[in-house]
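K.L.:
sequence unavailable; structure follows:
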C-alpha cells in the first residue's frame, strides 16, 4: 500500500499488561474514510457493512458516524460539510484540526480497495472482540474472591462468543424478493408433500395442524392455561409427537429437510427429567402415571412398560431440567445442542416462562423482566430459525368470571408476551370446573331436589368429560378460533376428537 500523505492518529492505548498490540490497521481505516468522502456512492454501499465501534481509532469511528448521519439526511459527505461537526472535537484538534479531514482525501489509494479495506476493518474488529472475551474469561477464572461457579462462567463466555459471531449478521439477513419468494414456494411445496395442512413442524394432532399449519420456523408460540388444565401434558405430547415423527421419517429414508418431525430440546424448569419421562412412558404404554409412580402395576404392565421404553430409547427428545434458567443460559444451551446434533434441533419447548430469569440483573420490575424474557425467546426463535413453544401462567382473573375460558388479557405479568408471540394458545377443560361444582351426593331419605341437582350435574359432567379446547387467541399466519380435543387424564394424553 502507498504511504499515506497525512498524519495518522496515535494508536489507542492498549490494555495494561498486554504483551502485544491489539489487531488493527489504522491506515486502512483512514484510506477507506477518504474514499467514502471522495465518492459518496461508495459511502452508501459501505455504511451498512460497518459500525463506528468496528474502528480501532476512536476518531475514525466518529468520522464514520458523521458520514452516516449526513448520508441518512441525503446530504453530501465531504471534508467541507463534515467540518462543522468536528470544530470542538479534541481528538481532531490534536491532529491539526478539521484540516485532517481534507488530508484523508489526499490519496486516492482507498478508492481502489475500499471494499476490501471495509472487510479487513470488520475482521480485525472481530479479532479484537475475541481478545476481549478471552481476557475477560481469564480474569474471571483467576478471581476467586467471589463465589466460584465455573459452569456459569463457561455459559457467560459462550454467550459473549455468540454475540461476537452474530455481529454483522444484518447484511446476510437482507434477502432479495426473489430469494424470499423461493423460500415461500419451498414452504408451500413442503406443505403439499406432507399431504396438506402442514408447512411447519407437526404437533402430532391433525385438528391442531389443520388450524395452524404446524409450528413454523422462527415462530414464538405461547401455550397458556390455569393450573390443572394440562398445558404441560399438551406440550409433552407435542414434543413427543414431533420427535417420534422425526425418528420415523429418518427410518423411512427421508432427508432431514423433508421431515415434518423434529429433534426436540425440552427445558423443564418445573418438573424433573424422570417425571417427564414417566409421563411419556405412561402415554405410550397406556399405564396410569400414578400407578407407575406408586408401583401399582402387574407383571404384564411392567412388560408393556419395558417394551415402550425400549422403543423410545433412541427418541430425539433432549430434556434439560435445570431450575431457574436465565434467558442467556437458555440461548447458550440450545446453541450447544445444535452444534452437538448437526443443527437438527427443530423445536424448543420451555416449561414455563415465569420460572425463567432475565439474567441475574436483579430487576425490581417483574413485568419488565418477563418482557425481556419473552423478547429473548423470540430472538432465539429467529436467530436459530426454529419454532419455540413457551408455556405461560394465567392470572387469577379467569376464576372471577362466569365463563372460565381464558382471554389474552389474562396472561400473567404479560408485559410484551402478547406482542412478541406469533401465536397464543390457551388450553381449557370445562370438565375440570364442572367436577369442582359437584353437589351433595344423594342418599336414602334425601328430598327430590337433591336427587335432581345431582342428576343435572351428572348430565353436565357426561357432556364435557374427557373434552378439552385449544383456543387459538392470536395467530399471525391465519385465523383465530378453537379446536376440540380429547383428553385422557389417567395417562395425561391429548388426542384428536372425532369430527373435528
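P.N.:
Received it, and whenever you're ready, just let me know what you need. Bear in mind the structure is a predicted one, so any value in this text is a computation, not a measurement. Numbers count the residues shown, from 1 in each chain.
K.L.:
C-alpha from now on. contacts and neighbour counts both.
P.N.:
Fine.
K.L.:
count residues in the vicinity of the closest residue to residue 417 other than its chain neighbours, would you?
P.N.:
Using CA to CA, 6 or more residues apart in numbering and skipping residues adjacent in sequence, the residue nearest residue 417 is residue 374, 5.6 Å away. Look at residue 374: counted by other CA atoms under 10 Å, it has 28 neighbours.
K.L.:
residue 374 belongs to a strand, doesn't it?
P.N.:
No: Residue 374: not assigned to a strand; according to DSSP: H, G, I helix; E, B strand; the rest coil it is helix.
K.L.:
list the contacts of it.
P.N.:
Contact analysis of residue 374 by CA atoms under 8 Å, 6 or more residues apart in numbering lists 353, 416, 417, 420, 421.
K.L.:
most surrounded residue in these?
P.N.:
residue 417 (27 neighbours).
K.L.:
list the contacts of that residue.
P.N.:
222, 370, 371, 374, 375, 411.
K.L.:
Throw the contacts of residue 374 into CSV and include secondary structure and distance to residue 120, thanks.
P.N.:
CSV is the format used below for the contacts of residue 374 (DSSP: H, G, I helix; E, B strand; the rest coil; distance: CA to CA, whole Å):
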residue, secondary structure, distance to residue 120
353, helix, 42
416, coil, 39
417, helix, 40
420, helix, 37
421, coil, 39
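K.L.:
for the residues you listed, which one is nearest residue 272?
P.N.:
Using CA to CA, residue 353 is the member of the contacts of residue 374 that sits closest to residue 272, with 16.0 Å.
K.L.:
around the closest residue to the closest one other than its chain neighbours, count how many other residues there are.
P.N.:
Take residue 353 and drop its neighbours on the chain: the residue closest to it by CA to CA, 6+ apart is residue 392, 5.4 Å away. Residue 392 sits with 27 neighbouring residues when counted by other CA under 10 Å.
K.L.:
in contact with residue 392: list those residues for me.
P.N.:
222, 223, 224, 225, 351, 352, 353, 354, 411, 412.
K.L.:
got another, please set it beside the one above:
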C-alpha cells in the first residue's frame, strides 16, 4: 500500500531552507535545533545543508562562494547540482526571515516519513510468531516513542561528548536560569545534602514495613518537589485519588486527617482548607489511581505525561502491587525482578527520577534488632541491584511501648514519632542515617529542626 504513494516531502521548503542560509548565514542558529541533514528528502538539499552545518561548526561564513568551496572540498559539488543549483536556491527563496517556518515544514514531512517507516517495522513485528505479547507491544511502543522524541536508540558516544554534557549540567546547576536537568529536592535538608537531591535517571527505593509511613513520606517528597517547580506523576496502586488528595490536604493545611475525613472541622479550619486547596491546585502534579496495571501500561502513561506536560519525578506506590506478566503459577520473584528492571529502564528512557515504595519481608519483625537491611526487600534481590538509592524508614516506637523502652534502653529518651531514614545504598555517594519527625495525625514528616523551632 505504501509503495503506491510517493513519500511525503516538500521540495520547495527544502530549497527555501538552504536558500535562506545562503542569503543570511546567521539564520543557521535559528534552525539548527529544528532539523538535521537526514530530514531532507532530496539528496542534493541534504548535501548542501550538511555542508552549511560544517561551515557553521568551523565558524566560517555561509554564502554561495563558501558553500561551493566546501562542497568541492568533499567532492560533492557536482552531486549537489553545481553552482547553477546554488544560484537557483537563492533565486527561489522569497526571504530568509521565514527560515524557521521553512525548517518546520521540512521537519514535519521528515516525521511523516519516519512514521511510515515505523509502521512498516511494527507490521513486521506483528507478523512474528511469538507468545510474548507484552514484549511485542514494548517493541512497537519503543519504535513509536522514537518517532515522537526523535531519539530512536542509544548508541556509542565519544568520551568528549559525554564530558561536554557533564560540563553543561554543572553550568546549569551553578546558574538557576539554565537549570533544566538539575536534581529534584526532597524538601528535607539533611536528606538532600546526603543524596545531592534526587538525580535524573535514578531509581530510588523507599522500603518499610506496613504503617511506618512510606506512602506518606513518598507523597510528602512529591509535594515538596512540585512546590520547587518539578513536574510530578504519581501511580497510586493502593489508594484512590480521592483518598490521596485528602491526605495531601491534611498535611498541607495541617488539620487532623481523621477530623478532615469525617468533616469535623472548625470555621478556622475551613479557611485553611480553602487556602491550601488554592495552593495545591496550582502544583504540576498528576495522579493515576488505576489499581491493577502492569509495566506496559505504566510505561505508556508515563511517556504520554512526559510528552504532554513534562515529567521530572515519578512516584510508584508501591512496587509489589504492579502486575507481572506471568500466569498464576509463575515465579513471583522473577516477575518482581523484571518489574524492577523495567522501572529502572523507564527512569533512564524518560530521564526522570523514579521513586518507588517497596514492602519489606516479615524477617524484620522476627529479629532482635528491627532495623531493616537490604536483604529485607521483599520478593527480589534484583530490587537492591537495580536501585541507585535504597532508603528505609525505621521507627522504634512501632515496636516498643514507653514501658518496654525503659527496660530495653534505660536512660535513653523514648523516640516518640522519631523516624530514622536509613540510606542503606547510595550508588554515587555516602550512606548514612537521618532523623525526621512523623506527625501521624497530620500525615506528614518534618525535619527535626523545624519541630524544635515551634
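P.N.:
Cool, got the structure. On a predicted model such as this, the values are computed, not experimentally measured, just so you know.
K.L.:
still on that earlier bit, select only the buried ones of the contacts of residue 417 of the first structure in PyMOL?
P.N.:
Applying 16 or more other CA atoms under 10 Å to the contacts of residue 417 of the first structure, the buried members can be selected in PyMOL as follows:
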select buried, resi 222+370+371+374+375+411
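K.L.:
from the contacts of residue 417 of the first structure, pick the one nearest residue 482 of the first structure.
P.N.:
After measuring the contacts of residue 417 of the first structure against residue 482 of the first structure - CA to CA - the closest member comes out as residue 222, at 15.0 Å.
K.L.:
sec struct for that closest one, please.
P.N.:
Note that with three-state DSSP, the state of residue 222 of the first structure is strand.
K.L.:
cool, and the one 5 residues further on?
P.N.:
For residue 227 of the first structure, the secondary structure call by three-state DSSP comes out as coil.
K.L.:
map it onto the second structure.
P.N.:
Aligned counterpart of residue 227 of the first structure in the second structure: residue 210 (TM-score structural alignment).
K.L.:
quick check: the gap between the aligned partner of residue 369 of the second structure in the first structure and residue 433 of the first structure.
P.N.:
Applying TM-score structural alignment, one finds that residue 369 of the second structure aligns to residue 403 in the first structure. Separation of residue 403 of the first structure from residue 433 of the first structure (CA to CA, to the nearest Å): 10 Å.
K.L.:
okay, those two: which has more neighbours?
P.N.:
Legend: neighbour count by other CA under 10 Å for residue 403 of the first structure and residue 433, higher for residue 433 (15 against 9).
K.L.:
which residues touch the residue nearest to the match of residue 227 of the first structure when sequence neighbours are not counted?
P.N.:
The shortest distance from residue 210 of the second structure to any non-neighbouring residue, by CA to CA, 6+ apart, is to residue 359 (7.4 Å). Each residue near residue 359 of the second structure by CA under 8 Å, 6+ apart is listed here: 207, 208, 209, 210, 318, 319, 320, 377, 378.
K.L.:
how about a cut-off of 7 Å?
P.N.:
207, 208, 209, 377, 378 (CA atoms under 7 Å, 6 or more residues apart in numbering).
K.L.:
quick one: which of those is most hemmed in?
P.N.:
Those, ranked by neighbours (other CA under 10 Å): first place residue 207, 31 neighbours.
K.L.:
who touches it in this structure?
P.N.:
Counting by CA under 7 Å, 6+ apart, residue 207 of the second structure has contacts 214, 357, 358, 359, 360, 391, 392, 393.
K.L.:
ok, now residue 277 of the second structure?
P.N.:
Contacts of residue 277 of the second structure (CA under 7 Å, 6+ apart): none.
K.L.:
that one pairs with which position in the first structure?
P.N.:
By TM-score structural alignment, residue 277 of the second structure lines up with residue 309.
K.L.:
what comes up buried for whichever helix or strand its match is part of?
P.N.:
For residue 309 of the first structure, the element it lies in under DSSP states H and E is helix 299-312. By neighbour count on 16+ other CA under 10 Å, the buried set for helix 299-312 of the first structure is 302, 304, 305, 308, 309, 312.
K.L.:
got a markdown table for the residues you listed, with distance to residue 152 of the first structure too?
P.N.:
Shown next, in a markdown table, are the buried residues of helix 299-312 of the first structure (distance: CA to CA, whole Å):
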| residue | distance to residue 152 of the first structure |
| --- | --- |
| 302 | 41 |
| 304 | 41 |
| 305 | 38 |
| 308 | 37 |
| 309 | 34 |
| 312 | 32 |
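K.L.:
just give me the closest of those to residue 19 of the first structure.
P.N.:
Closest to residue 19 of the first structure, out of all of these and judged by CA to CA, is residue 312, at 54.7 Å.
K.L.:
distance-wise, check residue 247 of the second structure relative to residue 284 of the second structure.
P.N.:
From residue 247 of the second structure to residue 284 of the second structure the distance is 17 Å (CA to CA).
K.L.:
more crowded one of those two?
P.N.:
The neighbour count for residue 247 of the second structure versus residue 284, taken as other CA under 10 Å, is higher for residue 247 (24 against 18).
K.L.:
next up, the contacts around residue 318 of the second structure.
P.N.:
By CA under 7 Å, 6+ apart, the neighbours of residue 318 of the second structure are 237, 356, 357, 358.
K.L.:
distance from the helix or strand harbouring the third one to the first structure after superposition?
P.N.:
Here residue 357 of the second structure is covered by strand 353-359, with elements defined by DSSP H and E. After superposition onto the first structure, strand 353-359 of the second structure sits on average 0.4 Å from its aligned residues (mean CA distance after the TM-score superposition for the first structure).
K.L.:
next SSE after that strand?
P.N.:
helix 363-366.
K.L.:
next, the buried residues of that following helix.
P.N.:
Buried, per 16+ other CA under 10 Å, within helix 363-366 of the second structure: residue 364.
K.L.:
that helix vs the first structure, average offset?
P.N.:
Helix 363-366 of the second structure sits 0.4 Å off on average (mean CA distance after the TM-score superposition for the first structure).
K.L.:
what sits up against that helix?
P.N.:
Contacts of helix 363-366 of the second structure (CA under 7 Å, 6+ apart): 370, 371, 372, 376.
K.L.:
for those residues, which one is nearest residue 114 of the second structure?
P.N.:
Among the contacts of helix 363-366 of the second structure, and counting by CA to CA, the member closest to residue 114 of the second structure is residue 376, at 46.9 Å.
K.L.:
pull the contacting residues for the closest one.
P.N.:
360, 361, 363, 364 are the contacts of residue 376 of the second structure under CA under 7 Å, 6+ apart.
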